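>>> Sequence and predicted structure, then a few things I'm wondering about:
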Amino acid sequence: MSSHSVTHSNPVKYNHPTSQPNGLGTPIVLTIAGSDSGGGAGIQADIKAISATGGFACSAITAITSQNTLGVAAIFPIPLDHVKSQLDAVFSDIKITAVKIGMLADSSIINTVADTLRQYRPKFIVLDPVMIATSGDLLLQESAINTLKQTLFPLVDIITPNLPEAAALTGLPRPTNEDEMLAMVPALRALGASCILLKGGHLDDQEESLDLLITATTVERLSAPRIHTKNTHGTGCTLSSAMASYLAQGYSLLDAVHLAKSYISQAIKHADQLHIGQGHGPVNHFFALHQDGSTQ
């Protein structure tokens, strides 16, 4: 057993917020990510999640993917000058409060994004280190992993790796249980990000969906009932985008993580109401439109 001190909480007790905590202006979120032609992940999922949770979404596309619920057929990185021009266009005109970063494809794009974030200094940055799609397809060149760690991790408020991504980042074996997740904590802290949400969704044999919220001194255990469905395409994009949306609305990082965990749990719970494709379908981002708006 791990010697880490772990606190426990149940994120699904949070209700969907109906107002911003600090009476702020329009909560604007910029998502920097790849496009998913199937509509279930990437920029498309980000815009849906930000909108559904109360934010306004802007976007800068880093790559165009040819994909559907069965997998990724091709990836076309956007030319660097156009990635930069998208970012400049948005930042120079629109007051961006939070940034969500997803697929970055290669080292050149990572460096361009990092330079631009240093230039404009948005208040919050959430990084989903997208490396491997739900289908197993590689979405980040292996040579770019070190660039990601060295240039972007020191700039962000939180990273949100799943278990395969955490293994790729640390060089450790992919955890197969909670104890192995806890054993990975020191290596994750050493990556340089100020906060890490280690997502345990790949532990399919467990009856709970377990994440670990890791800071420099604490580990908090976030648990929700596991929903058994094949429709989980875009869960990581959706979770990190919801987190950025809540941060833009004035919630603390801890509350934003809890609210995002609650939102994604409900989006997965209602995923089977949709019938999209023949493989791993998307989560139901707008489940609340057909209910009373509560995530309970």
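Thanks, I have the structure now. Numbering: from 1, shown residues only.

>>> going forward, measure contacts and count neighbours with C-alpha atoms only.
Noted.

>>> Now do the SS call for Ser262.
helix (DSSP: H, G, I helix; E, B strand; the rest coil).

>>> Give the burial count for Thr217, as a bare number.
Burial measure for Thr217: 9 neighbouring residues, criterion other C-alpha atoms under 10 Å.

>>> I believe it is in a strand; please confirm or correct that.
No: counting by three-state DSSP, one finds Thr217 to be coil, located in no strand.

>>> Quick check: Ala256 touching Ser241?
No: using C-alpha atoms under 8 Å, Ala256 is not in contact with Ser241; the gap is 10.5 Å.

>>> So for these two, which sits in the more crowded spot?
Ser241 (36 against 21).

>>> shouldn't the more buried one be in contact with Ala49?
Yes: counting by C-alpha under 8 Å, Ala49 is a contact partner of Ser241 at 6.1 Å.

>>> Could I get the buried residue list for stretch 138-149?
Using 16 or more other C-alpha atoms under 10 Å as the test for burial, stretch 138-149 gives 139-140, 144-145, 147-149.

>>> Next up, a structure to set beside the first:
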Amino acid sequence: MTEFPQVLTIAGTDSGGGAGIMADLKTMQARHVFGTAVVVAVTAQNTIGVQDFMALPAKLINEQFRSIASDFTIKACKTGMLADAEHVHVVAEALQKYDFGPLTVDPVMIAKGGAPLLADNAIETVRKELIPLATVVTPNLPEAERLTGLAIKDANDMVTAGVALQKLGAKNVIIKGGHVTDPQAAADFVLLADGSSFWLSAPRTETIRTHGTGDTLSACLTAELAKGVPMATAIQTAKAYVTAAIQATIQVGHGHGPLNHWATPSDEVSRHDN
């Protein structure tokens, strides 16, 4: 019988299938690990936007954690949409109770269409209770600004924010540079636990089909860590996978369409050490 590493996503659903737990499970399957899920919130969502969402009761979330822990051997896990301060706290408590391996924190705050997915009063809870548990944290620029209180306008600001996030307790940091207005490349800053750092860049693809990009990157990273891949290599694979999933676009929906989760990692990602 073939055994595969088992991984866990702790997030919200996307009824449109392109982001959240749906994107996580598709990515995990593509990367040859077995995905499980703790559903924190349910959204009514498509490629055009988020029409509604509801966070689940804390009791049901805790029961999901208990069910997973009692039956599966989770090698790595990740968080995504956590809704509000109460639910961030519930998840942080559970992650301290159960050993689910390396934790990737994707601090999801706003959907691609602009809808808020994390209450303003939850930012401090993420900062104080969740970030210190993170093996790696993967914010985009707006999320990094909210978490650090710093304005990020250029590469130097990304480095400063990375150091600030590490001081909050995250062991490793990836600051995704997709929001920087460089028409040629999308560059991410990586700061590792040992203090070393590097940049990963890939050609920018002009497309509106980028729904679920952050979820996909963090899910791929989680899958690679579950396999025992070293952090720096896992991060580079995740960047290469997302790059290919954007480049090999598929036509789904009428708005910000989803990525192509069938894609194989691109060889167009380059690494530049500091």
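Yep, that arrived. The shown structure was predicted, so the numbers you read here are calculated from the model rather than taken from an experiment.

>>> what's the TM-score for these two chains?
Superposed pair, TM-score by TM-score structural alignment, normalised by the length of the second structure: 0.92. Supporting alignment: 265 aligned residues with a C-alpha RMSD of 1.5 Å.

>>> Map Gln29 of the second structure onto the first structure.
Taking TM-score structural alignment, the alignment pairs Gln29 of the second structure with Ser51 from the first structure.

>>> Now flag whichever of the buried residues of stretch 138-149 of the first structure is closest to Ser265 of the first structure.
Closest approach between these and Ser265 of the first structure, by C-alpha to C-alpha: Leu139, at 24.4 Å.

>>> who's in contact with the closest one?
103, 105, 130-133 (C-alpha atoms under 8 Å, 6 or more residues apart in numbering).

>>> what do you get for Gln86 of the first structure?
Per C-alpha under 8 Å, 6+ apart, neighbours of Gln86 of the first structure: 60-61.

>>> quick one: secondary structure of it?
helix.

>>> any idea how far the match of Gln29 of the second structure is from Val156 of the first structure?
22 Å (C-alpha to C-alpha, to the nearest Å).

>>> So for the two, which residue has more residues nearby?
Val156 (22 against 19).

>>> The more buried one - nearest residue in space that isn't next to it in sequence?
Using C-alpha to C-alpha, 6 or more residues apart in numbering and skipping the chain neighbours, the partner closest in space to Val156 of the first structure is Ile125 (4.9 Å).

>>> could you pull out the strands for the first structure?
With DSSP state E, the ranges of strands along the first structure come out as 6-9, 28-36, 56-68, 71-77, 98-101, 124-127, 158-159, 196-199, 208-214, 219-225.

>>> between the buried residues of stretch 138-149 of the first structure, which is nearest Gly42 of the first structure?
Leu139 (11.0 Å).

>>> what's the matching residue for that closest one over in the second structure?
With TM-score structural alignment as the criterion, Leu139 of the first structure matches Leu117.

>>> and what of Gly42 of the first structure?
Gly42 of the first structure maps onto Gly20 in the second structure, by TM-score structural alignment.

>>> Contacts only, for its match.
11-14, 80-81, 212, 215.

>>> and what of Gly71 of the first structure?
So Gly71 of the first structure contacts 133, 135-137 (C-alpha under 8 Å, 6+ apart).

>>> Can you turn the buried subset of those into a selection I can paste into PyMOL?
Typed into PyMOL, the line below selects the buried ones among the contacts of Gly71 of the first structure, using 16+ other C-alpha under 10 Å:
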select buried, resi 133
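
>>> Out of the contacts of Gly71 of the first structure, flag the one nearest to Ala193 of the first structure.
Ala133 (22.3 Å).

>>> Enumerate every residue touching that closest one.
Here Ala133 of the first structure is in contact with 71, 139 (criterion: C-alpha under 8 Å, 6+ apart).

>>> any idea how far the residue nearest the centre of the first structure is from Lys123 of the first structure?
Note on the first structure: the residue nearest the mean C-alpha position is Ser240, at 2.6 Å, using C-alpha atoms, centre = their mean. Counting by C-alpha to C-alpha, the gap from Ser240 of the first structure to Lys123 of the first structure is 16 Å.

>>> How about Thr62 of the first structure?
Counting by C-alpha to C-alpha, the gap from Thr62 of the first structure to Lys123 of the first structure is 21 Å.

>>> who's more crowded, the two?
Neighbours per residue (other C-alpha under 10 Å) separate Thr62 of the first structure from Lys123, with Thr62 holding more: 29 against 13.

>>> can you tell me which residue in the second structure aligns to that one?
Thr62 of the first structure maps onto Val40 in the second structure, by TM-score structural alignment.

>>> now swap in Leu254 of the first structure and tell me
Under TM-score structural alignment, Leu254 of the first structure pairs with Ala232 in the second structure.

>>> burial measure for the counterpart of Ile110 of the first structure in the second structure, as a count.
Matched across to the second structure, Ile110 of the first structure falls on Val88, judged by TM-score structural alignment. By other C-alpha under 10 Å, 22 other residues sit near Val88 of the second structure.

>>> Can you give me the end-to-end span of stretch 170-186 of the first structure?
10 Å.

>>> tell me which residues of it are tucked away?
Quick answer for stretch 170-186 of the first structure (16+ other C-alpha under 10 Å): 170, 174-175, 178, 181-185.
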